[in-house]
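Enquirer: below are the sequence and a predicted model for it; my questions follow.
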Amino acid sequence: MKIYTKTGDKGTTSLVYGQRVRKDDLRVEAYGTCDEANSMIGLALSYLSGEKFQGKETIEAAYHKIQTILFHVGAELATPAGKEVKWKLESKEIEEMETLIDEWDKNLPALTNFVLPGGHPSGAAFHSARTIARRAERCSVGLEGEVNPLVLAYLNRLSDLLFVTARYVNFQLGAVEKTLHQD
C-alpha cells in the first residue's frame, strides 16, 4: 500500500464508502480530532516507559483497548449518514471507562480546587489528550443525528477518564498537582 495517493492534493478526502468531501468538512474535523487524541494518548503512554508504580499495567492495558476503540469511533465519524458502520460503539465501552474512573479516583486526594494541567510528562500529556478529546466531542455535536449517539457519550466519558488518569499518574509518580492560585 502506497503512503501517498495524491488524491487529496486539491483539498478533498474520502470518507468510508468513497464519498469525497472537503478536508475542512465537520465530519473530517471530528474524526481527525479523534486521531489527534489517540496520538496524544500514545505519547502519554510512552512517557511511562521505564516507570514503575501500582496500576501501571492496568493503565497500559486499558488504554490499548481505548486507543483501538477510539480508532473505531473515528471510523464511525468517517462513515456518511445513512451508510452501514462496520464496527459500532456499544454502551459497554462507556461503562468500562466509568468503572476505571471510579476505581482510580477513589485512590486520589479529593478535589478542592481546579487542577492545572502539568506534573509528570505522562500526566501532562494525559491532560493534553483530555482537551483534544473535548474538542473531538465539540466537533461531533454538529453531527448529532447523523452518527451513533453513543459517540458523544464516549468522547465525553473519555475526557473524564483522561483527567482522572492524569491525576492518578501524577499521584503515583509523586508529581505535585498544582491548583489555581488563590490570592
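Expert: Nice, I can see it.

Enquirer: all contacts plus neighbour counts: C-alpha atoms, from now on.
Expert: Will do.

Enquirer: what about residue 107, how many neighbours?
Expert: 11 (other Cα atoms under 10 Å).

Enquirer: need the three-state assignment for it.
Expert: coil (DSSP: H, G, I helix; E, B strand; the rest coil).

Enquirer: show me the contacts for it.
Expert: residue 168 (Cα atoms under 8 Å, 6 or more residues apart in numbering).

Enquirer: how close does it sit to residue 136?
Expert: Going from residue 107 to residue 136 by Cα to Cα, to the nearest Å gives 28 Å.

Enquirer: for this structure, which segments are assigned as helices?
Expert: Ranges of helices within the chain are 26-46, 56-77, 91-105, 121-141, 150-172, based on DSSP state H.

Enquirer: how about a markdown table for these, with mean neighbour count and distance to residue 12 added?
Expert: Below are the helices of the chain laid out as a markdown table (neighbours: other Cα atoms under 10 Å; distance: least, Cα to Cα, whole Å):
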| stretch | mean neighbour count | distance to residue 12 |
| --- | --- | --- |
| helix 26-46 | 21 | 10 |
| helix 56-77 | 17 | 16 |
| helix 91-105 | 15 | 32 |
| helix 121-141 | 23 | 18 |
| helix 150-172 | 22 | 24 |
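
Enquirer: check it against this one:
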Amino acid sequence: MGNRLSKIYTRTGDDGTTGLADGSRVAKSAWRIEAMGTADELNSHVGMLVELLPPADEARTLLQRIQHHLFDLGGEFAIPGSALIGQAHIDWLEQELDRLNAPLPPLKNFILPGGSPAAAQAHLARSVCRRAERIVVGLAAEEENNPLGRMYLNRLSDFLFVLARSLARRDGAREVLWEQELGRF
C-alpha cells in the first residue's frame, strides 16, 4: 500500500461536511458519520482493553481480530452500498461467545460495570457497542445499509458482556452485583 495520508489536514471539513470514500460529501452530523465515528470509538475502547491484557492472553487475540472487524465495519459506513461484514463474522462471534460463556455460572442478578480494570473496560466497550447499534438502526431508517453489521454489533455487545464476566473471574475479582436496596433512600 502506498503513502495514502501525506497531508493530515485538508480544510475541506471546515464547512461542517466530510467526504465519504465514494467521493460524496455529507454533513458531519449525518447518521452515517455517527456510525463511522462510533465504530471507531468502539475500536479504541477495544484497543484499550487489549492493552490491559497480558501479551499471551487468548482474549487479547480474540479482541485484536474484533478490532479488524470493527475497522471493516467502519469501512462499510464510509462506502455507501458496501458490505464487508458477513454471516461468517457473526457465526465466529457466536461460537466464541458460547465458548466463553460455558464455564460461567448462570446469572441470578444484574451485574454492574466493574470487577477488575479489564472487566470494567470490557463493560465500557459493551456500552459503546450498544450505542453503535442504536446509531446503525437510525441509519437504516434513513438509508439502506448492510443489516449484518447491525447484527454483528448486537452479538459483539453480548460477547463483551460475557468477556467482562470471564475477565472478572480470571482476575480473581467479584462481579459487582446490583442490589436494589442500595439504590433506595
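Expert: Here it is on my side, so go on. Here the structure is a predicted model, which is why all the values come from computation and not from measurement.

Enquirer: tm score of chain vs chain?
Expert: In this superposition the chains share a TM-score of 0.89, using TM-score structural alignment, normalised by the length of structure 1; 174 aligned residues with a Cα RMSD of 1.5 Å.

Enquirer: mind putting the helices of structure 1 in a markdown table, distance to residue 85 of structure 1 included?
Expert: Formatted as a markdown table, the helices of structure 1 follow (distance: least, Cα to Cα, whole Å):
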| stretch | distance to residue 85 of structure 1 |
| --- | --- |
| helix 26-46 | 14 |
| helix 56-77 | 6 |
| helix 91-105 | 16 |
| helix 121-141 | 16 |
| helix 150-172 | 12 |
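
Enquirer: looking at the ones you listed, which is closest to residue 115 of structure 1?
Expert: The closest of the helices of structure 1 to residue 115 of structure 1 is helix 150-172. By Cα to Cα, the value is 8.8 Å.

Enquirer: what is the corresponding segment of structure 2 for that closest one?
Expert: Against structure 2, the aligned range for helix 150-172 of structure 1 is residues 148-170 (TM-score structural alignment).

Enquirer: quick one on the thing from earlier: and of the helices of structure 1, who's closest to residue 3 of structure 1?
Expert: helix 26-46 (17.1 Å).

Enquirer: for that closest one, grab the matching residue range in structure 2.
Expert: The aligned range for helix 26-46 of structure 1 is 31-51, by TM-score structural alignment.

Enquirer: the matching stretch vs structure 1 - mean distance after superposition?
Expert: After superposition onto structure 1, stretch 31-51 of structure 2 sits on average 0.6 Å from its aligned residues (mean Cα distance after the TM-score superposition for structure 1).

Enquirer: go through the helices of structure 1 and name the closest to residue 16 of structure 1.
Expert: Once these are compared by Cα to Cα, helix 56-77 is nearest, at 7.4 Å.

Enquirer: can you count the residues close to the counterpart of residue 13 of structure 2 in structure 1?
Expert: Residue 13 of structure 2 maps onto residue 8 in structure 1, with residues paired by TM-score structural alignment. Neighbour count for residue 8 of structure 1, taken as other Cα under 10 Å: 14.

Enquirer: residue 8 of structure 1: what's it in contact with?
Expert: With Cα under 8 Å, 6+ apart, residue 8 of structure 1 has no contacts at all.

Enquirer: if we go to 10 Å?
Expert: Contacts for residue 8 of structure 1 were tallied using Cα atoms under 10 Å, 6 or more residues apart in numbering; they are 14, 20-23.
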